[in-house]
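Undergrad: sequence first, predicted coordinates after that:
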Amino acid sequence: MGRADAWGPDSHEDVAWYIRLLPLVLLVSGLVVDYLTPVQYTGTAFYSVAPMLAALVTSINGTILVGLAAILADLAIVARYGYLPSVAGMSEVLSVAVVAVVAVSINRVLYAREVRLRSARSISATVQRAVLPAPPARAGVLRIAARYEAAEEDAGIGGDLYAVQDGPRGLRCVVGDVRGKGLDAVEAATLVLGMFRMAAGEEATLEAVAARMHRALCREVGRRGSSDGLEWFATAVLAEFPRGAGEVLLVNLGHPAPLLLTAGAVRPTDPSRYAMPLGVGLERGPVVVDRVPFPAGSTLLLCTDGVTEARDTRGGLYDPVTRLAGVGFSGPAELLGVLVTDVHRHTGGPCNDDMALLAVTSDG
């Protein structure tokens, strides 16, 4: 349940019960102070703070109830000590009432803000699902899992991407990251993905697939002819799993190297030569295809830099090679779940960047 529900009309289960009790504790504390201390001491501060705290941790109904309770408690104390109907007594009660009204207003403002943010996140998630549909769970002896993990504090739509295409030459995959955020990044990612799906089913080699994707992105940059368009580019890794070959072919276009997990060991598949990212440089050097053994029981993990650049509270980068070494998992989906949980554990909370994850496991 989202945080917006804490300010909703009916529910706020995401806030711990003992936190929701704090406004009541403040009201009782104010009454104790007023009843057990000399008259010169007052619990007015408790009555003022209680509604403000309620605005942050309870629903609108809870905020109103705490505000009314604070007004009545202060009114009872003022009457007990004979300050009614004096100006001083009425001023004190009025000040608590004003704070209670402000608390209700704050609760509504926070709720409206969270509703807008939740709506933006919902739209963002819908767009991401349309751009990044779930891949098939299996292709022959290969099991496949993919996951997109958005940065929790940012409702923006990212340019991280993945796709899987099964064809006559085997299973082909791409994981990439388009520069930037927002709808422009989604547009560029959609272009890259569309060209990959087309080229992966038609081209004979991974080099040709990469070249076709690069030309498509360059054409779009040229068509736009704007400074923003000229900055379009995407890092990516292309992978091909030829049927029955026991190996995987990789093309790295300036992207974090995939990881090969075998029998608890983890090693990066660093390319013999990095190629330029898609959309960068009209005159490109040769694209190198690396052949990596991929025996039964192995898993290839491809991810974007949201994983490798995740930082802890001291600024230390997340290292999936050491963090995943010796970790057991029953399949690619379980591996991705373990990885996301561990990245969040490393950062101590939300990540600052989106993560696109793809894992392929060979069963034979």
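TA: Nice, thanks for sending it over. Numbers count the residues shown, from 1 in each chain.
Undergrad: please count neighbours and contacts with C-alpha atoms only from this point.
TA: OK.
Undergrad: and the strands in the chain?
TA: All strands of the chain, identified by DSSP state E, fall at 138-139, 142-149, 158-167, 170-181, 234-241, 247-253, 259-262, 265-268, 290-293, 299-303, 355-362.
Undergrad: between the longest one and strand 142-149, how many degrees?
TA: Interaxial angle of strand 170-181 relative to strand 142-149 (axes from the mean of the first three to the mean of the last three CA atoms, to 10 degrees): 10 degrees.
Undergrad: which positions in strand 170-181 come out as buried?
TA: Neighbour counts over strand 170-181 (16 or more other CA atoms under 10 Å) mark 170-180 as buried.
Undergrad: ok, and what's touching it?
TA: Residues from elsewhere that reach strand 170-181, judged by CA atoms under 8 Å, 6 or more residues apart in numbering: 139, 156-166, 185, 188-189, 196, 200, 231-243, 255, 302-304, 356-358.
Undergrad: distance of the residue lying farthest from the centre of the chain relative to residue 47?
TA: In the chain, residue 82 marks the outermost C-alpha relative to the chain mean, sitting 57.3 Å out by CA atoms, centre = their mean. From residue 82 across to residue 47, the span is 19 Å (CA to CA, to the nearest Å).
Undergrad: before we go on, here's another structure to hold up against the first:
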Amino acid sequence: MYGEAWHGTSDDGGRARVRSIPGIGRPPWLLPLVLIALGVIVDLLIPSSLLVGSLFAAPMAAAALWTGRGTVLTGAVATALVLLLVVWANVLSVVEGVLRVTAMSAVSALAVAVHHALHHSELRLASVRRVAEAVQLAVLPVPPSRIGDLRFAVRYEAAQVNALIGGDMYGVQRTPHGVRMLVGDVRGKGLDAVAVVTVVFGAFREAAETEPDLGSVADRIEHSLVRERGQRGGAGRLEGFVTAVLAEVPAGAPGTLRIVNRGHPPPLLLPADGASPRLLEPDSYALPLGLGDLAVGGGHAEPVPFPPGSLLLLYTDGLTEARNAAGAFYDPVARLRGRRFTGPGALLDALVEDVGAYTGGGTDDDMAMLAVMREPATPPAAR
């Protein structure tokens, strides 16, 4: 979920701590040393009257990339080199030499201050991340990895670095009627979206236990959204709507899938033999949840076989709306055609990696995915 990578020791160590820069990637940790070497070479090649300035970049690079100890060391080395170059040139007055060494010292001190500010900002950001992650997990608990012969995996990839709370959701519920799943996307972001997620997820868990029909589960969620919106009113009014897809593996027919789609991207069924994935389109699309009486009902699809070894992928539009440099949308059917996966986790890992490669590492929308695999049939001898 995080868009920033760290390598090396903490600030009490001396090794490099390298940030990943969005759109550029992770710069080489030797960059400050390279800048020092280039600065010395440039200063040796240019006239003495232009001495020193090219070394200023090294301490600032260390402040952005290295630990505090590394930043101090880089500043000290750069200042010492300036002093040596001034003495070696022997063409500057004492005042000019002192001014150049003092300027380098000031830049080094500024680099240490910049690193200190960055470090404290990172500590505050880490605290915010922990709180946001706790909220996210409280609202969307991680589904079980296995229910009967079904294996599950989920991923939530935030589009914005450090933005952990969004409007995408997933849920898995074991009920007397079978195993029921939900993936949805709330219009909007932040705390307002979280409020909608809590209503939808709570209604899903309650309705999934009691409603014998999957379409009735969707209708109950719709009624909960409309009711909550009416009760809040005013400044606390619950805004927005939710696109959602519900899936079910019935208790009496474990080899069957039932789908109800409320304005959401259709699920993908991947055969065990690696054949072309199949989009599970509804007979007719229904309006998203939360749009009032107009959205009640509809969105059903005919039951489809769910043979052993096959994979079901439910996802939000962050997957299909990811674009490459030419502006072309990501097509999961084409990208997954002919590929086979050992389990739901392997499928989602491959998708996250492939989307990152396709887009160059950045997306415009959050991406939530839920994958379920029906265990392949085990031969009697193996059992």
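TA: Happy to help now that I have it. This structure is a prediction, so every number in the text was calculated from the model and none was measured.
Undergrad: coming back round to it: any chance of the strands of the first structure in TSV, with distance to residue 115 of the first structure too?
TA: Below are the strands of the first structure laid out as TSV (distance: least, CA to CA, whole Å):
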stretch	distance to residue 115 of the first structure
strand 138-139	38
strand 142-149	21
strand 158-167	21
strand 170-181	22
strand 234-241	33
strand 247-253	40
strand 259-262	39
strand 265-268	42
strand 290-293	48
strand 299-303	31
strand 355-362	25
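Undergrad: give the aligned range of the lengthiest helix in the second structure in the first structure.
TA: Across the second structure, the helix with the greatest residue count (assigned by DSSP state H) is helix 94-139. Per TM-score structural alignment, the counterpart of helix 94-139 of the second structure in the first structure is residues 86-131.
Undergrad: from the chain's centroid, how far away is that stretch?
TA: Relative to the centre of its chain, stretch 86-131 of the first structure is centred 24 Å away, using CA atoms, centre = their mean, to the nearest Å.
Undergrad: same thing with stretch 286-304 of the second structure?
TA: Taking mean C-alpha positions (CA atoms, centre = their mean), stretch 286-304 of the second structure and its chain are 29 Å apart.
Undergrad: wait, isn't residue 255 of the second structure in contact with residue 303?
TA: No: applying CA atoms under 8 Å as the test, residue 255 of the second structure and residue 303 come out as separate, 10.0 Å apart.
Undergrad: returning to what we had before: out of the strands of the first structure, flag the one nearest residue 324 of the first structure.
TA: Among the strands of the first structure, the nearest to residue 324 of the first structure by CA to CA is strand 265-268 (6.9 Å).
Undergrad: now the aligned partner of residue 232 of the first structure in the second structure: closest residue in space, sequence neighbours ignored.
TA: In the second structure, residue 232 of the first structure lines up with residue 240, judged by TM-score structural alignment. For residue 240 of the second structure, ignoring the flanking residues on the chain, the nearest one in space by CA to CA, 6 or more residues apart in numbering is residue 187 at 5.4 Å.
Undergrad: quick check: the counterpart of that neighbour in the first structure vs residue 15 of the first structure, distance?
TA: Per TM-score structural alignment, the equivalent position to residue 187 of the second structure in the first structure is residue 179. Counting by CA to CA, the gap from residue 179 of the first structure to residue 15 of the first structure is 37 Å.
Undergrad: got it, and residue 162 of the first structure?
TA: Distance from residue 162 of the first structure to residue 15 of the first structure, by CA to CA: 35 Å.
Undergrad: the two: which is more packed in?
TA: Legend: neighbour count by other CA atoms under 10 Å for residue 162 of the first structure and residue 15, higher for residue 162 (30 against 16).
Undergrad: does the more buried one touch residue 358 like I think?
TA: Yes: using CA under 8 Å, residue 162 of the first structure is in contact with residue 358, at 7.1 Å.
Undergrad: what do these two both touch?
TA: Common contacts of residue 162 of the first structure and residue 358, defined by CA under 8 Å, 6+ apart, comprise 146, 175.
Undergrad: can you pull the contacts of residue 211 of the first structure?
TA: Contacts of residue 211 of the first structure (CA under 8 Å, 6+ apart): none.
Undergrad: which position in the second structure pairs with it?
TA: The alignment partner of residue 211 of the first structure in the second structure, by TM-score structural alignment, is residue 219.
Undergrad: do residue 65 of the first structure as well
TA: By TM-score structural alignment, residue 65 of the first structure lines up with residue 73.
Undergrad: how close does its match get to residue 67 of the second structure?
TA: Distance of residue 73 of the second structure to residue 67 of the second structure, computed by CA to CA: 10 Å.
Undergrad: please say which of those two ends up with more neighbours.
TA: Using other CA under 10 Å, the more surrounded residue of residue 73 of the second structure and residue 67 is residue 67, with 26 against 17.
Undergrad: one step back: quick one: the match of residue 232 of the first structure and residue 290 touch, right?
TA: Yes: look at residue 240 of the second structure against residue 290 with CA under 8 Å: they come within range, at 7.3 Å.
Undergrad: who has more neighbours, these two?
TA: Between residue 240 of the second structure and residue 290, counting by other CA under 10 Å, residue 290 is the more crowded of the two (27 against 16).
Undergrad: how near is the more buried one to residue 167 of the second structure?
TA: Noted for residue 290 of the second structure: a distance of 14 Å to residue 167 of the second structure, by CA to CA.
Undergrad: mean shift between stretch 117-132 of the second structure and the first structure?
TA: Overlaying the first structure shows stretch 117-132 of the second structure at a mean distance of 2.5 Å from the equivalent residues (mean CA distance after the TM-score superposition for the first structure).
Undergrad: residues contacting that stretch, please?
TA: 64, 162, 164-165.
Undergrad: nearest to residue 41 of the second structure, out of the residues you listed: which one, please.
TA: Nearest member of the contacts of stretch 117-132 of the second structure to residue 41 of the second structure, counting by CA to CA, is residue 64, at 23.2 Å.
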